[in-house]
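# fold the stuff below for me.
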Amino acid sequence: MSVFQSINPYSQALIQEYPLMDTGKINAALETAANGYHIWRRMRFAERAGVLLNAAKILRAGKEKYAQLITIEMGKVLPESLGEVEKCAWVCEYYAEHGETFLADEQIIAGYQKSFVTYEPIGAVLAIMPWNFPFWQVFRYAAPTLMAGNVTLLKHAPNVSGCSLAIAEIFKAAGAPEGVFQSIIIDVDAVEKILSTPIVQAVTLTGSERAGTSVAAIAGRHVKKSLLELGGSDALIVLPDADLQKAATVALQSRLLNAGQSCIGSKRFIVVKAVLDDFMQLLLNGISQYRQGDPMETGITTGPLARPDLAANLSAQLTGSIKSGAKLEYGGRFDGCNVMPSLLMNVQPGMAAFDQETFGPLAAVVAANDEQHAIELANLSPYGLGGSVWTKDIDKGISLARQITTGAVFINSLVKSDPRLPFGGVKKSGYGRELGRHGILEFVNAKTIAAEL
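Below you'll find the model as predicted:
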């Protein structure tokens, strides 16, 4: 393929084609990154913070324009796109304010006259980002990476190349020196060439398990640090003492946000049998209020899936689960990329809707005998990204959260990424952490300095 195509998921109309960079342009980008790094790493924290604050201002000033670009390229409803742009401004401001404190020298008493750890940038970070949150996923890694003094090369998903180039323009307009943030239009076959070069010292990937294992193998061959945020099949556990109405409302919000195309969306609703019937009725009442359609149209709550192959895969998972004994309670209609919000009941281990990540507006309801059975079911997954527990007993919720094998558990709340909290998974959901202080420490050299008289 010599070009990437950006195609409107709702109408399937071609938006634009983007030529792939040849070897000469890739080499030039790497040289530019090396030059930019030598400038950027020596700039004061306040100067780097100024660039991030400028980026936040640009994002807010152009919020409508950037939100429309997101919606047109990948299909989420416009209000969600507007929220995504606002969140990107927030993460820029967060690291501008806290980055220097996070990276301050750490004094350690070890019997020397002086001994401490200093945190230094490492070079260029290659970022391989997905299409589902085309602005947020980028700013989530870029804000801490740049604040730490690194530079970055962004390989975005082909179908959101317009978003990728727009983000590069934002950082340029914000005052970032040339080479600090570059959008590179490349295919996967160029990844190893880039990772093998001395200036590139790490790679961060958000995407599928398949992509993650491939990139991690390449990084390993070249002894480069890697961070992976992969798939998820989050459990939402509902106990008998939960606020059922709130739990049902947030469950549907979590599952149908971004048309269900969210790694940390609650995909398995694990409900203790004592309240299963009541909870199901609340789900049915709530899901009937959602409207699928043109994401630019007012009142539409669920846009299309981003690509036809994603819809075909979800359809196969739905059909396979029904053949294995699940019951379709609502939805199930597919029209190209447009998928009606759907609800499956009687889902059990061994079914696609339980074992696999379902990336679309499909919720799976799983019956649990009691709370310990619910924990067992939650952990019976190859993934471990996030999850939630719903109970009016906060201490019990925290106790159960400690038993769930995931990177995060929220009690009586929507699972979401927050600039202030570390984010990442375990098992096949990946490794490493983004956001919070943990996120900015992923791509730095923790250098020990010890001195004697």
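
# contacts and neighbour counts: CA atoms only from here.
Noted.

# which strands and helices lie in contact with whatever helix or strand Ala353 lives in?
Taking DSSP states H and E as the criterion, Ala353 maps to helix 352-355. Applying 3 or more CA pairs under 8 Å, 6 or more residues apart in numbering; DSSP states H and E, one finds that helix 352-355 contacts helix 308-323.

# repeat that for 10 Å
strand 266-272, helix 308-323, strand 362-368 (3 or more CA pairs under 10 Å, 6 or more residues apart in numbering; DSSP states H and E).

# right, and Ser315 touches Asn338 too?
No. Using CA atoms under 10 Å, Ser315 makes no contact with Asn338, being 11.3 Å away.

# the more surrounded of these two?
Taking other CA atoms under 10 Å, Ser315 and Asn338 do not tie; Asn338 has more neighbours (24 against 19).

# spatially central residue in the chain, please.
Central residue of the chain (CA atoms, centre = their mean): Gln137, 5.3 Å from the mean position.

# so what's it up against?
Each residue near Gln137 by CA atoms under 10 Å, 6 or more residues apart in numbering is listed here: 84, 88, 127-131, 156, 205-206.

# how close does it get to Met129?
In this structure, Gln137 and Met129 are 7 Å apart, going by CA to CA, to the nearest Å.

# can you give me the strands for the stretch 201-350 of the chain?
Here the stretch 201-350 of the chain has its strands, by DSSP state E, counting those that start in this stretch, at 225-229, 234-238, 266-272, 327-330, 334-335, 338-339, 342-345.

# for those, which one sits closest to Ile15?
Distance to Ile15, taken as CA to CA, is lowest for strand 338-339 among the strands of the stretch 201-350 of the chain, at 18.3 Å.

# what packs against that closest one?
On a contact count with 3+ CA pairs under 10 Å, 6+ apart, strand 338-339 meets helix 308-323.

# touching the helix it packs on from outside, list them.
Applying CA under 10 Å, 6+ apart, the contact partners of helix 308-323 are 9, 12, 261, 304-305, 324, 326-328, 332-339, 342-348, 350-354, 356-362, 364.

# 6 Å instead, please
If you take CA atoms under 6 Å, 6 or more residues apart in numbering as the criterion, helix 308-323 is touched by 337, 351-352.

# can I get the contacts of Gln137 in CSV with secondary structure?
Shown next, in CSV, are the contacts of Gln137 (DSSP: H, G, I helix; E, B strand; the rest coil):
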residue, secondary structure
Glu84, helix
Cys88, helix
Ala127, strand
Ile128, strand
Met129, coil
Pro130, coil
Trp131, coil
His156, coil
Leu205, strand
Thr206, strand
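
# any chance of these in CSV, plus distance to Leu239?
CSV is the format used below for the contacts of Gln137 (distance: CA to CA, whole Å):
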residue, distance to Leu239
Glu84, 32
Cys88, 35
Ala127, 40
Ile128, 38
Met129, 36
Pro130, 34
Trp131, 35
His156, 40
Leu205, 35
Thr206, 32
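
# this one next, for a side-by-side:
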Amino acid sequence: MPIQTINPYNNQLVKSFDALTEKELEQKIAKAHQAYLSWRNESIETRAALLHEVSAIMLRKNKELAKLITLEMGKLIAQSESEIEMCASVYKYYADNAAEFLKDKPLETTDGSAFIRYTPTGIILGVEPWNFPFNQVGRLAAPNIVAGNVMMVKHASNVPQCAAMIETIFRDAGAPEGIYTNLFLPGEKIAALAADDRITGMSLTGSEKAGSSLAEAAGKNLKKSVLELGGSDAFIILDDADIDLAVAKAVLGRFNNMGQSCTSSKRIIAVASVAEEFLEKFTSKISGLKVGDPMDPTTKIGPMVSEEAAQKITRQVNDTVKDGARIVVGGKRIDREGAFYEFTILTDIPKGSVAYKEELFGPVASFYKVKDIEEAISLANDTGFGLGGSVFSKDTDKAIEVASRIDTGMVFINQNVASRPDLPFGGTKRSGYGRELSPLGIEEFVNKKVIRLP
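Predicted coordinates:
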């Protein structure tokens, strides 16, 4: 896949980058390994100071960085600015809390004493996606760098300017060479890197296919891996829900970032007694919104990430309708230049159809009406994915009970799923394994070494 910026607003090529040669790649790995041998001995305070500076730079350059996001993947400019703020908060969170997270943990023993000491392991290779080009990297880089590891990142090939900028930010923050390294590489080169003994862990956020490939390579070479893959999150509305709140959160949860989020509220499941009211209000909220340039702060519907993505969601919707589904609103490309697709709601979706079984990674909501809680839970779990989910009810105990029966890594009550630095992020089933963020995120690629005393 070419490494180039193509502006999805007009599908025009902006800039191209050359992939690394084998010699250049080896030089970068060698520098990263040498950097690790020194960095692992630095104090946590020194490492945290670097993250604080990275965070500060990102906040100072918020508008500049946000424009790069919008240029390369089409995110509305206000959402791009919010992404930079979120990413800066992740770096600050780990800078502020790493010393506490990594302090020795005493163990209870029958005789003598023992404790766990958290020690770094080496180079961590990250394979990162385009949909949150700064924040996804920050979630992996921040905890690992402050823990004493070093990062090498193969970013998505369609956001190369964002990828290069992250390395620049680390350099400007005073990071020694090799602490953070951007790799301009095609995806097929990644599996081979698992065989390199200097690389001790691998993490990927992306598709099932890419995750399976990385996991296979990591397993073959006995490397730890973390995967955050697709999702088809259920958004359950019970009969006692605050409907206006549910509508507002569904609009945000499904259509933020043009629906191109793993934790987007893709399947909206409403109990029959409130289904029609919700659907009417939900449809009204997404109708008549301004379509246009994502750089314009007044635009509400921007392009998808690429022409390929817009064509894929078009095929998925068309195939689902052929299977018997009904379009409530939207359902087609917007007649203008660029990778645009209408905000869409599908309903009467047959079991086994494309929208029922596949992830819809775009601005399309699947709406289901069910007779009761039991049917809602059954439908929510009738998927191979298990990333996130939401439950709306004024009865907190009932909502928690429903949440406990949904097979996912995360469930939010009376809100859409969202990423926060202090909450573990990750899924189950085909949505992957391992966790990012929170104290759990810093523990994935460190050695939990037991030290025993008499």
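
# just the helices and strands packed on helix 352-355 of structure 1: most buried one?
The highest mean neighbour count among these, using mean count of other CA atoms under 10 Å, belongs to strand 266-272: a mean of 28.

# quick one: that one to strand 234-238, angle?
If you take axes from the mean of the first three to the mean of the last three CA atoms, to 10 degrees, strand 266-272 of structure 1 sits at 30 degrees to strand 234-238.

# from the contact counts, what lies against strand 266-272 of structure 1?
strand 234-238, strand 362-368 (3 or more CA pairs under 6 Å, 6 or more residues apart in numbering; DSSP states H and E).

# adding distance to Ile70 of structure 1, write the ones you listed out as CSV.
Formatted as CSV, these follow (distance: least, CA to CA, whole Å):
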stretch, distance to Ile70 of structure 1
strand 234-238, 25
strand 362-368, 22
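
# which of those sits closest to Thr213 of structure 1?
Nearest of those (CA to CA): strand 234-238, 20.5 Å.

# what is that closest one packed up against?
Where contact means 3+ CA pairs under 6 Å, 6+ apart, strand 234-238 of structure 1 is packed against strand 266-272, strand 387-390.

# mind putting the ones you listed in TSV, distance to Glu64 of structure 1 included?
Shown next, in TSV, are those (distance: least, CA to CA, whole Å):
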stretch	distance to Glu64 of structure 1
strand 266-272	29
strand 387-390	32
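
# Arg437 of structure 1: which of these is closest?
Across those, the minimum distance to Arg437 of structure 1, taken as CA to CA, is reached by strand 387-390, at 21.6 Å.

# in structure 2, what residues pair with the closest one?
Using TM-score structural alignment, the residues of structure 2 aligned to strand 387-390 of structure 1 are 389-392.

# do the same with stretch 70-87 of structure 1
Using TM-score structural alignment, stretch 70-87 of structure 1 pairs with 69-86 in structure 2.

# pull out the buried residues from that stretch.
69-81, 83-86 (16 or more other CA atoms under 10 Å).

# what sits closest to Ser55 of structure 2 if chain neighbours are left out?
Nearest non-adjacent residue to Ser55 of structure 2, counting by CA to CA, 6 or more residues apart in numbering: Ala88, 4.4 Å away.

# mean shift between the helix or strand where the one you found lies and structure 1?
Assigned by DSSP H and E, Ala88 of structure 2 belongs to helix 77-101. By mean CA distance after the TM-score superposition for structure 1, the fitted helix 77-101 of structure 2 averages 0.5 Å away from its aligned residues in structure 1.

# counting by contacts, list what that helix packs against.
Counting by 3+ CA pairs under 6 Å, 6+ apart, helix 77-101 of structure 2 packs on helix 44-60, helix 135-146.

# repeat the analysis, applying 7 Å as the threshold.
Identification of packing neighbours for helix 77-101 of structure 2 by 3 or more CA pairs under 7 Å, 6 or more residues apart in numbering; DSSP states H and E yields helix 44-60, helix 62-73, helix 135-146.

# want to throw these into CSV with distance to Ala310 of structure 2?
Formatted as CSV, those follow (distance: least, CA to CA, whole Å):
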stretch, distance to Ala310 of structure 2
helix 44-60, 31
helix 62-73, 12
helix 135-146, 22
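
# can you tell me which of the ones you listed is most buried?
Ranked by mean neighbour count under mean count of other CA under 10 Å, these are led by helix 135-146, which reaches a mean of 26.

# which other residues reach the match of strand 387-390 of structure 1?
Outside of stretch 389-392 of structure 2, the residues that reach it under the criterion CA atoms under 7 Å, 6 or more residues apart in numbering are 233-238, 241, 246, 399, 403, 410-417.

# so stretch 276-283 of structure 1 corresponds to what in structure 2?
Mapped onto structure 2 with TM-score structural alignment as the criterion, stretch 276-283 of structure 1 occupies residues 275-282.

# the matching stretch: how far from the chain's middle?
29 Å (CA atoms, centre = their mean, to the nearest Å).

# out of the helices and strands packed on helix 77-101 of structure 2, which comes closest to Ala191 of structure 2?
Closest among those, using CA to CA: helix 135-146, at 18.9 Å.

# mean shift of that closest one relative to structure 1?
Following superposition, helix 135-146 of structure 2 is found to deviate from structure 1 by 0.7 Å on average (mean CA distance after the TM-score superposition for structure 1).

# residues near Ile108 of structure 1, how many?
14.

# quick check: closest non-adjacent residue to it.
Phe116 (5.1 Å).

# for Glu97 of structure 1, see how far away the one you found is.
According to CA to CA, Phe116 of structure 1 stands 23 Å off from Glu97 of structure 1.

# before we move on, what about Asp335 of structure 1?
Counting by CA to CA, the gap from Asp335 of structure 1 to Glu97 of structure 1 is 46 Å.

# next: Ala143 of structure 1.
Using CA to CA, we find Ala143 of structure 1 at a distance of 11 Å from Glu97 of structure 1.

# now Ala176 of structure 1
The gap separating Ala176 of structure 1 from Glu97 of structure 1 is 17 Å, by CA to CA.

# so those two - more neighbours on which side?
Legend: neighbour count by other CA under 10 Å for Ala176 of structure 1 and Glu97, higher for Ala176 (24 against 17).
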